[in-house]
Each structure stands twice: as structure tokens, then as C-alpha cells.
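**Q** Sequence and predicted structure, then a few things I'm wondering about:
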Amino acid sequence: MALHGLTSALRTAGLTLADAELVEVPGRADRRPGWDPSAAAHWPGLDELAAGTVDAVYLKGGRSAEQAAAAGFVVAVDLDATPSLADRVNNGTPRPITVHAALLDERPELVVRFLAQTLRAARWATEHPDEVRAFLGSEVGSGGDGVATAYGADVHLGLTPDLSPERLALLDQQQRFLHEHAFTDAPVDVHAWADPAPLAAARRLLDEEEGR
């Protein structure tokens, strides 16, 4: 995640990783499933930044942004503020919804129901921005300012899943980065991997339930 974020930040200045010296910093020993590391005490690298042993740190999430601001650090490159969505691509951006192929083959109705509920929640979110920000804050241990910094003021408007050509191109960018840096053994054909049928069925199901 940090490697891709630093790559994107350097690219905005016409630079590459070859133009920077990467410094490994200690990670977290208490990672566990379902736990967001941005909610913990210190984001990796902030102590090194304060000590002057590194010049910049990649941050993710509202809590880490609050930690950096409290320490007096300033943002050098805000990837969320750049005009190109390609600069924001990273782990979970865009965030894919995946299931095992066997589940899709054997119980497609479960996948459709799950996606319909996801679409329902996304529609609800468009009309409840304060509740969405409060929920995100509780998830990452951040206040309102941190949520706004990390996710943007209009985060409640961008939660609807879709398989648009733009989204698939961004996901393809992420898989290419992972393969180029040896995080994956082989490239993934994103367009062959994505199946639009369940999402289309979920939209129809939700429209029928809501009488649209």
C-alpha cells in the first residue's frame, strides 16, 4: 500500500521510485482480521519522520491524518485532491466485491441478495451523510476532520458498486502494479474475472422491491 502510494505521489512530480530512497520502518505486531491499523496509537513512520530519519511518509485513513496533523506535519501530496483517479488507486481503491466462483455457480441468489443489500445501503447513504461519516469515524477511530481528510466531503455519494469501464481500468491498474512488483505470481485479466450478471440482477431485484 505504501509502495503504491509513494509511486503515485512521485508520479505527480514526474518522478519514479528510482528518484527516491526507500526506508523500511517497523510495522505493527498487533494486526488482526477486521482491524484497521489507522485506529491504533501511531501510524508506521511517523516516529521516524519526527526523528528526521525519513523525509516523507505515506498515510492512509482518518486517524493517521489526525496523528500527523497533531505532530505538526504538513501534507506534501494529497492524492485524493489530484484530478486523476489513477493517482488514488491502491489497496481497496477501487474496492472490489469478490466471491468464490463455486458460490457464484452454486448459489447465485445469495450473491444477488448480498449485492442488492449493498445497493440499498448505498442509496440510503446518499441521504444520510452525517450518519455515514459517524460510522466511518467509529470504524477507523477518527473524528470528523479525519474522516473528511481521508474520504472527502462527498464520501456518502460514492458508495454504489458498479462495473463501469473506468472502475475496471482502475482495478486493472492495481493488479498490474502488484504483478510488476512481484506481489502476485501472474497478471489477472480483470475484464474476464468480473461478472456483471449478479450486479445487474441485484439492481432489478432492488427496483422491484422498491416499486421503481
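**A** Sure thing, it's come through.
**Q** can we go C-alpha only for contacts and neighbour counts from here?
**A** Fine.
**Q** Show me what the host helix or strand of residue 148 is packed up against.
**A** Applying DSSP states H and E as the criterion places residue 148 in helix 144-151. Helix 144-151 sits against helix 62-70, helix 129-140, with contacts defined as 3 or more C-alpha pairs under 8 Å, 6 or more residues apart in numbering; DSSP states H and E.
**Q** Pick the most deeply packed of the ones you listed.
**A** helix 62-70 (a mean of 21; mean count of other C-alpha atoms under 10 Å).
**Q** following that one, which helix or strand comes up?
**A** Reading on from helix 62-70 to the C-terminus, the next helix or strand found by DSSP H and E is helix 101-106.
**Q** which outside residues touch the helix or strand following that following helix?
**A** Using DSSP H and E, the helix or strand that follows helix 101-106 in sequence is helix 108-126. Contacts with helix 108-126, where a contact means C-alpha atoms under 8 Å, 6 or more residues apart in numbering, come from 99, 103-104, 131-132, 156-161, 198-199, 201-203, 205-206.
**Q** in helix 108-126, what's buried?
**A** For helix 108-126, the buried set under the neighbour-count rule, 16 or more other C-alpha atoms under 10 Å, comprises 111-113, 115-120, 122-123, 125-126.
**Q** ok, second structure coming up, stack it against the first:
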Amino acid sequence: MSDKTDKSGEPTAGSAADLSKAAPQIKETTFENTKLSTAPLDWNEVWYTNCVLISAANVDQDLGWTREEFKKIGVKFAYLRSVGENDWYPHYIHNLDNLIRFGGLFPPIAVHADLRRTRLLGVTHAPHEGGCMMVRARDDIYRMIDLKGKKIGLSKSLNTIKNDWWRIQEEQGIELMLRMNGMTREDVEILEFPYADDWYNDPEMLNPIENPSELQTMRDHKHDLSQRPLEPALETGVVDAIYTQSKVFQQLQEATGKFKAIEDLSRYPDWTLQVANIPAAITCTEVMAEKHPELVVAYMKGMIKVGRWANEHKHAAAEILDRTTLYLDVEHTYRGIEHIDMVPNLSPQNLASVEIGKDFMLSHGYIKNDFDVQQWAAPEFLEQAAKELLNEQWVKKTGEKLPKAPAARIG
């Protein structure tokens, strides 16, 4: 996406712009005008894909422990974009049967609701990153009430193939912050900013990448404005405020000296406010779960092992995560993950957070079809993976002290 502005500071056609003025100048990307590309289906290989957020998968991409689990069963485990046949779309629409995704919450909700059936295998929640309202640092704005009658930006992807996950968290966060301060949308002006969002099968973006970390090392991802599309509009005064994520984007933006947060949902004790494209969700296709459950179990074994290691070695995990996530630096990353359970789970509270995100998407037209989150969740794979790991540990530990290791005792 472009973040260019002309000399007057007004957004150009390829960047943030008022929908009514810019939409005719930006091409909409649809299933009808786009050719998707995926590798031929082969159940002897499993693809994985991660978002740049807190997850065991983003630690494992450097450790390689999940790949070892797949080697044990003779299956290749590789990053989605390690071959030229796969474009970026499977990360967002899960159009590969043999793909496992660990990433932001909103795209897999949209997939399961409207595109194809999947299984929710586990989640990891960062329960204190609900979102902030950012304004210019030197503006005479210190409270949400000071935004009354002013403009708040709201991005709009013109790519209808994929879910507009960034806009969803913006809209959700804006409405929550207004409500927490006795305001409604009627008290402010919401200004839409469409952008093309069309890079997912751009030939320049399709050079094979062996590891997701490589993508970030090829660019200064902590300062890449493609991750913060509305920031130029705020800086140039086109809008007076924008939503941003607490503790990640927030600190990067404040470190410039140009912006400040006047509201922060992460400071409230109400855990239901903390659903900003999180919890991070692990999903696989229903066909994989039903026809090849051993592949799902192998993946979950890797996530449990890596998650436990990350919980015990938070500084080391932070060193790895800093390469791909959006905290300021390693120490800031450590503070961000210090109290996060890195082992994926399907706890009642986390499933309730998933349902909050799903209900918002349904009520605001981001998905067409409703579904039962409890039925989407598939805890049997996490349970089986944990049992197998415990069995393996039993055999290993007893085998070290006995002539012949006894059989494992968990069925």
C-alpha cells in the first residue's frame, strides 16, 4: 500500500483518502478479477503461516521443533511462502487444504463463517492490548471529550477477497473508547480512507522465503508505514485522531515524538475490551482434521513444546520474537510477553474473547453467517498432543533408570 501525500499534505489516490473522493481512482480487487495460486495438494507436506504477533509459532520458526515432529511421521513441514506456487492469499482465506495458520483472530472467523469450514485448535491471548486513540503530540487534545466534532480516521481495504481485519479492530476500538467516555459515533466525524491492498499476488512480493523472519529482515518492519496506513493522515492534519494497538504500534508511534495516546483500553480492568484481532488463533481445514488428524496432532505437539520452553525462558523468547513483532526492542518485547501464557489453549475465557470478536464482526456486517464458537473449537487435538508428549516423556525418563522402559500409562 502507498502512504504518499502531495505537497499540501492531502492524501494521494494511492494512499489514505476520503472514500467519496478516492474510491473511483483505486482498483477494487475481487475473486472475479484476480487469479489465485497454490501448490498442488500433497498430504506428505504441511504448510504453515504466522502473523507478526505473540505466538509459539513465531518462536518455533527459529527453533524448528515442530518441523522435527513432522519429520518423525515422514511429512515435510514448510513455510507457506517457501515456494513460488503459493501466493499470500492462503494466509487470509485458507484456500490450501494442508495449511495450518497461527495468527490474528478476524481472518479465520471470516473464513469459517463465509468461505470454508475450519477447526479452531488453540489460541494465545495478549489480554492487555485493546488499543489506543492517538492524536498529534502538540495538539490541544488531552481527553476523548476533546475529540467532539473532530475527525477520526477509519481505513478501508478495497480488496474484497480477504477480510478487512485492520479496519475491524479500528472500528471496534473507536466505538469502545467512545463508549467508555460517554460518547457515541454521533459525537465525532468518522472519515474513511480506502487503499488498494492488492499486493498479495504481486510478482515482486512472491520471491520464495524459507522462514517468516526473513521477510522482516529484508525491511525495517518496525518503522514500515504499510503497517500503519493512517499515520500520514494524522501527521498532516487530515484527521485529528486514529486507532492504534496498545503497547506495540503505540510505542513505535510515540517514539517519533509526533504522537501521543489520550485513551488506552488496556488500562481498564474489563477483559472484554481486549479483543483487537486477538486472541491469536490456530486453525486448520476441516478436511485436514477429519482425514489426517495425525498432522494436526504433530503441529500441536510442536506448539506445546515451544510454548512451554518460551514460558520458562521469556528473555530468550523475546530475543526471537523481537525479530518479527512490533514492540520497540528486545526488552520491550520481554515486558510484553512476561505474563502471557505461550502454550496455546482453549480456555472458557479465551473462547469468550473469540466470541466477542465474532459477534462484533457479525453485527457490523464483516461476516454474513453466524456460527457457534464452542462447536468451532476442537480441543481433542490439543488434548491428544499433550497426552503423546507426556507418554514420550514417561518412556524417556523411565528408560534412563530401568533396563527396559515400561509402557506409557496414559491411553
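**A** Yep, that arrived. Remember, it's a predicted structure, so these values are computed and weren't measured experimentally.
**Q** what's the TM-score here?
**A** A TM-score of 0.83 describes the superposed chains when it is computed by TM-score structural alignment, normalised by the length of the first structure; 209 aligned residues with a C-alpha RMSD of 2.9 Å.
**Q** ok so, going back, what stretch of the second structure does the helix or strand following the helix holding residue 148 of the first structure fall on?
**A** Downstream of helix 144-151 of the first structure, the next assigned helix or strand under DSSP H and E is helix 165-180. Aligned by TM-score structural alignment, helix 165-180 of the first structure falls on residues 348-363 of the second structure.
**Q** Residue 355 of the second structure and residue 373 touch, don't they?
**A** Yes: look at residue 355 of the second structure against residue 373 with C-alpha atoms under 8 Å: they come within range, at 6.2 Å.
**Q** So which residues of the stretch 101-250 of the second structure form helices?
**A** Remark: helices assigned in the stretch 101-250 of the second structure by DSSP state H, counting those that start in this stretch are 106-110, 165-180, 212-217, 231-235, 249-254.
**Q** Out of those, which one sits most buried?
**A** Buried most deeply of those, by mean count of other C-alpha under 10 Å, is helix 106-110, with a mean of 27.
**Q** Over in the first structure, find the residue span it aligns onto.
**A** Under the alignment (TM-score structural alignment), helix 106-110 of the second structure falls on nothing in the first structure.
**Q** Give the other helices and strands that that helix contacts.
**A** On a contact count with 3+ C-alpha pairs under 8 Å, 6+ apart, helix 106-110 of the second structure meets helix 90-93, helix 165-180, helix 348-363.
**Q** With the first structure overlaid, how far apart is the last one on average?
**A** What that stands for is helix 348-363 of the second structure. With mean C-alpha distance after the TM-score superposition for the first structure, helix 348-363 of the second structure departs from the first structure by a mean of 0.8 Å once superposed.
**Q** next helix or strand past that helix?
**A** With DSSP H and E, the next secondary element past helix 348-363 of the second structure is helix 373-376.
**Q** helices or strands next to the helix or strand just after that following helix in the packing?
**A** Toward the C-terminal end, the helix or strand that comes next after helix 373-376 of the second structure (DSSP H and E) is helix 379-399. Applying 3+ C-alpha pairs under 8 Å, 6+ apart, we find helix 379-399 of the second structure packed against strand 118-124, helix 293-312.
**Q** for the ones you listed, which one sits closest to residue 251 of the second structure?
**A** strand 118-124 (21.8 Å; C-alpha to C-alpha).
**Q** could you check the angle helix 379-399 makes with the closest one?
**A** Following axes from the mean of the first three to the mean of the last three C-alpha atoms, to 10 degrees, one obtains 60 degrees for the angle between strand 118-124 of the second structure and helix 379-399.
**Q** which residues touch residue 228 of the second structure?
**A** Going by C-alpha under 8 Å, 6+ apart, residue 228 of the second structure touches residue 249.
**Q** again with residue 212 of the first structure
**A** No residues are in contact with residue 212 of the first structure under the rule C-alpha under 8 Å, 6+ apart.
**Q** same question, residue 56 of the second structure
**A** 303, 306-307, 310, 342-344 are the contacts of residue 56 of the second structure under C-alpha under 8 Å, 6+ apart.
**Q** Apply 10 Å and report the result again.
**A** Residue 56 of the second structure sits next to 50, 102, 124, 302-311, 317, 321, 341-344 when contact means C-alpha atoms under 10 Å, 6 or more residues apart in numbering.
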